[in-house]
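Participant: here is a sequence together with a model predicted from it:
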Amino acid sequence: MGEHQTAERNEGKIMEQYTSATLISSAANFIMDREETFTHTYRTYVKLRENGPLKLRFWHSNAVDSTWDKGEIARAGMAGGPWVIEAAFIADGGKEPDGTVESGTQVAVTFGTSRSREVAPGETFWSDDVSIDLPEGHFLAFTWTIRTEQAGKSVPFNVEQMLVTAYDAPGNHANEESAGSFTLSDNMQVLPAFIGYEKQVDKRLLFFGDSITQGVRTAKDGYEYWAARIGEGLGAQYGAWNIGAGWARAYDAATNTAWLNKLKQQQGLSNQETQIVLALGVNDLDIGERSAEQLLSDLQSIISVLKEQDASTEIILFTVPPFNFVEQREQEWRKVNETIRTASLPGVSRVFDIAAILSQPAPNEHQEKREYMSNQDDPHPNGLAGKTVAEAFLQWYR
């Protein structure tokens, strides 16, 4: 067996023991591109699905998941550059994400017992396990210092409206408990690809989509979007993982690179049923300017790859939400949803009609209900829409 296959098998064995500890997405849709080397520290506050004594582990993927804008800077499958984790810590972040951590609670995250790690382009790897006792109602604070040794592209991350509170600081401040060195981060979420905790679950439910799945435009630290509300409604015995990414499109996933690999590594785990929710299409029709036929072909390609990986995986396909499309974009949107509703696609187990929940009455189905828009000009669903969709999904799902 080759070195790459051995590493994949070892990663899979670890994944069987760990499930996602949070409903926030840490998918990477951008990449740091600097004209000089840098050393920088990032501290992010995350609400976990469960508190108390926990054994955590962090999985890293040094690649861009999905295309940002038109792909001039970041595109799906792009490998990150070389960089170094100088230090990483978890801590009790307290009840308020104010930049500090509770005194005496920081625990070092190690990699093969080392506190630092060199990261190669495109590499995936796990941290060692690390334990913490996190009081109910407290955030987990994840802090790490990253260093580059050459200019150019380096660390993949998520650039989008902040859904969690985060801080950053130039230099190495990972072991500091105070907030004195840090400033509030803006549109920059720098986290490992997977934050897992040791737990045996009955079923894994994976949410795979764009900014609407990610939860963009809902309240910071509110976990109001439908993926988070569904995970909360199902309870911790369901291993729910949100892999939504702003600007993402089906043809990103159809490249069968880093982003789709996140789903594939969750498939075929022993004694665990896996269900995948595919919620894609808005960005394909919009900035991607894809036809209905092209979008449906990409969705079918994704489904086929996932079923080849593990035929027992159940795939739940969402209709494409209304995004106030007009003219030709509206016509393509209608064609796609008609196909999904009437014929579905081979390999799909069930179809959930999210569009029917969010849409205005006919003949304006392509328009989103005003009360569900994040503002009068932005059709990203708000927290009320997240609540409505989640309630409908849970009733339908059960």
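Facilitator: Great, that's in hand.

Participant: from now on I want contacts and neighbour counts done on CA atoms only, so please keep to that.
Facilitator: Fine.

Participant: state which helix of this structure is the longest.
Facilitator: Ranked by residue count under DSSP state H, the longest helix found in the chain is helix 292-309.

Participant: what's the angle from the helix or strand just after it to helix 292-309?
Facilitator: Next in sequence after helix 292-309, counting helices and strands by DSSP states H and E, comes strand 314-318. Strand 314-318 runs at 160 degrees relative to helix 292-309, counting by axes from the mean of the first three to the mean of the last three C-alpha atoms, to 10 degrees.

Participant: count the neighbours of residue 70 for me.
Facilitator: Residue 70 has 11 neighbouring residues, counting by other C-alpha atoms under 10 Å.

Participant: tell me, how many residues neighbour the closest residue in space to residue 383 that isn't next to it in sequence?
Facilitator: Leaving aside its chain neighbours, residue 383 sits nearest to residue 224 (4.9 Å; criterion: C-alpha to C-alpha, 6 or more residues apart in numbering). Neighbours of residue 224 under the rule other C-alpha under 10 Å: 23.

Participant: could you do the one 4 residues further on as well?
Facilitator: Using other C-alpha under 10 Å, the number of residues around residue 228 comes to 26.

Participant: would you say residue 14 is within a helix?
Facilitator: Yes: counting by DSSP: H, G, I helix; E, B strand; the rest coil, residue 14 is found in a helix.

Participant: do you know how far it is from residue 90?
Facilitator: 20 Å (C-alpha to C-alpha, to the nearest Å).

Participant: the two: who's more crowded?
Facilitator: residue 90 (25 against 15).

Participant: how close does the more buried one get to residue 106?
Facilitator: In terms of C-alpha to C-alpha, residue 90 sits 6 Å off from residue 106.

Participant: take the one below as the second:
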Amino acid sequence: MSQDEKDRRRCMKRIQRKQILALLTTAALTIAFAGCGTSNTPTEESAETTSTADQELSLLDTYVSNTVISTGSNTVIKNAEHVTYRAWFPVEAAGEYDYRFYFSNTVDSTWGDGSESHVGMSGGSYTIEKATVYDGGTEFDANVEPIVSAAVTFSGSAAKEVAPDETFWSDPVTLNVPEGHYLLWEWTVNGTNIPAIAMSNLTYAYADKGDGKGFLYTNEIPVPQLVGCDRKVKTRIVTLGDSVTQGCQTSEFGYQFWAAQLLDQLGTEDYSLWNLGIGYARASDCARQGNWLNRAVAGADLITVAFGTNDIISGPYGGTGHATPEEIEADVRKITKTCTDAGIRTILWNSPPFDMTPELDGIRTAYNETVEGIAKDNGATYFDVASLLANPSDASKTVYGQHPNDEGGTVITDALVKLIQE
């Protein structure tokens, strides 16, 4: 197949994807109206909202992720009184680019039992007082002021009032991040219930609460949902899943989780990678087809889908306990179909071992028996990650830890690269 034909097909897939996203957004609005006690179809006002959301997500054709750090949300900052946050992002591709940052003021997935934060939870009203990006240098120091900076604006203004459930982009800003340097994101916010992510020592995250103590490490930090730049790539990879995809319990600040290793092996000349793995996430969260799944679909040419563990252990938000194999299958089938219907090459994982009780591992085993069929039915590629990570003498036990360590990440990556390049 010629390169022109490949480009034409890629263009057609993206057009189809936009059409499907419009349908998904309309469906989500209809569900929201029904949940508010009405069975009416969306009004002209909601149709306008749908159009705006489509326009926002269409920018993902131009702005691709430039960091492998996960930027979803699974918790909230309950009260931030003029707090300044800093996050150091390793960049996928160095050099000068126009950056834009995407935000969603709705929580993507459930944390723990959902009592603190949960899928679809509306963020509170808050103010962005100021936002700046920097060349973060090569050496991390939370309290040293970087030299090279660029102000981030929103519709031409340095400040922005953010409404519950609002989605929005920053204006374009040009920044040069040299090879081996971090991109440093800094913003000062004031408000309540601001969606955030538990960073789990995957990169440097700090907060200055204005109490004279300076910047101190914080595990929970609000960040943009996309650190995007106008880099041209052939394939946009999205990794969609839970804490295994996010990279939890790999080397602290080492960037050796499997998603980072995957991009290292594939290279950044042809690929970008947007990490949408979120700790504690369930398939039932993603299957609600909120902004998390919608932006994943809009931003992907190739997507990995990896769920199951938290559905088994914690069950769906609002449920009464562990999900059944049938419930997990239904949710994963819905996610997979959404991806493949949009023309995205989809790699569907089964659920890896997690050193569970025999009862829970029985749920995992029963669910895993359905995964290859889900993939086949929807035109996806099946990835048997469980066999790669299981103890040869006991398939219910792990070799590389409940969350695969750096070595386990390499095992996953080696197999995925072969699959992707077939």
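Facilitator: Structure's in. What do you need? What you see is a predicted model; the values in this text were computed from it and never measured.

Participant: overlay them and tell me the TM-score.
Facilitator: Remark: TM-score between the superposed chains equals 0.88 [TM-score structural alignment, normalised by the length of the first structure]; 369 aligned residues with a C-alpha RMSD of 1.9 Å.

Participant: tell me what the longest helix of the first structure is packed against?
Facilitator: On a contact count with 3 or more C-alpha pairs under 8 Å, 6 or more residues apart in numbering; DSSP states H and E, helix 292-309 of the first structure meets helix 250-253, helix 258-264, helix 282-285, helix 327-342.

Participant: and the second one against the second structure, how far off on average?
Facilitator: Which is helix 258-264 of the first structure. In the superposition against the second structure, helix 258-264 of the first structure averages 2.1 Å from its aligned positions (mean C-alpha distance after the TM-score superposition for the first structure).

Participant: and residue 389 of the second structure, what pairs with it in the first structure?
Facilitator: By TM-score structural alignment, residue 389 of the second structure lines up with residue 358 in the first structure.

Participant: contacts only, for residue 271 of the second structure.
Facilitator: By C-alpha atoms under 8 Å, 6 or more residues apart in numbering, residue 271 of the second structure lies in contact with 233-237, 263.

Participant: let's see that with 10 Å instead.
Facilitator: 64, 92-93, 231-237, 263-264, 301-302 (C-alpha atoms under 10 Å, 6 or more residues apart in numbering).

Participant: please list the members of these that lie in helices.
Facilitator: Those of those lying in helices (DSSP H): 263-264.

Participant: could you pick out the buried ones from the contacts of residue 271 of the second structure?
Facilitator: 64, 92-93, 231-232, 235-237, 263, 301-302 (16 or more other C-alpha atoms under 10 Å).

Participant: now those as JSON lines including distance to residue 216 of the second structure?
Facilitator: Compiled in JSON lines, these are given as follows (distance: C-alpha to C-alpha, whole Å):
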{"residue": "64", "distance to residue 216 of the second structure": "30"}
{"residue": "92", "distance to residue 216 of the second structure": "26"}
{"residue": "93", "distance to residue 216 of the second structure": "28"}
{"residue": "231", "distance to residue 216 of the second structure": "33"}
{"residue": "232", "distance to residue 216 of the second structure": "36"}
{"residue": "235", "distance to residue 216 of the second structure": "37"}
{"residue": "236", "distance to residue 216 of the second structure": "34"}
{"residue": "237", "distance to residue 216 of the second structure": "33"}
{"residue": "263", "distance to residue 216 of the second structure": "30"}
{"residue": "301", "distance to residue 216 of the second structure": "38"}
{"residue": "302", "distance to residue 216 of the second structure": "37"}
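
Participant: which residue in the second structure lines up with residue 333 of the first structure?
Facilitator: In the second structure, residue 333 of the first structure lands on residue 364 (TM-score structural alignment).

Participant: surely that match is in contact with residue 395?
Facilitator: No: counting by C-alpha atoms under 10 Å, residue 364 of the second structure sits too far from residue 395 to count as a contact (11.1 Å).

Participant: so these two - more neighbours on which side?
Facilitator: residue 364 (26 against 19).

Participant: now the more buried one: how far from residue 328 of the second structure?
Facilitator: Distance from residue 364 of the second structure to residue 328 of the second structure, by C-alpha to C-alpha: 10 Å.

Participant: shared neighbours, the two?
Facilitator: In contact with both residue 364 of the second structure and residue 328: 308-309, 311-312, using C-alpha under 10 Å, 6+ apart.

Participant: just the buried ones from these?
Facilitator: For these, burial is judged from neighbour counts taken by 16+ other C-alpha under 10 Å, and it is met by 308-309, 311-312.

Participant: just those now: which is nearest residue 370 of the second structure?
Facilitator: residue 308 (11.9 Å; C-alpha to C-alpha).

Participant: show me what the closest one aligns to in the first structure.
Facilitator: Match for residue 308 of the second structure (TM-score structural alignment): residue 281.
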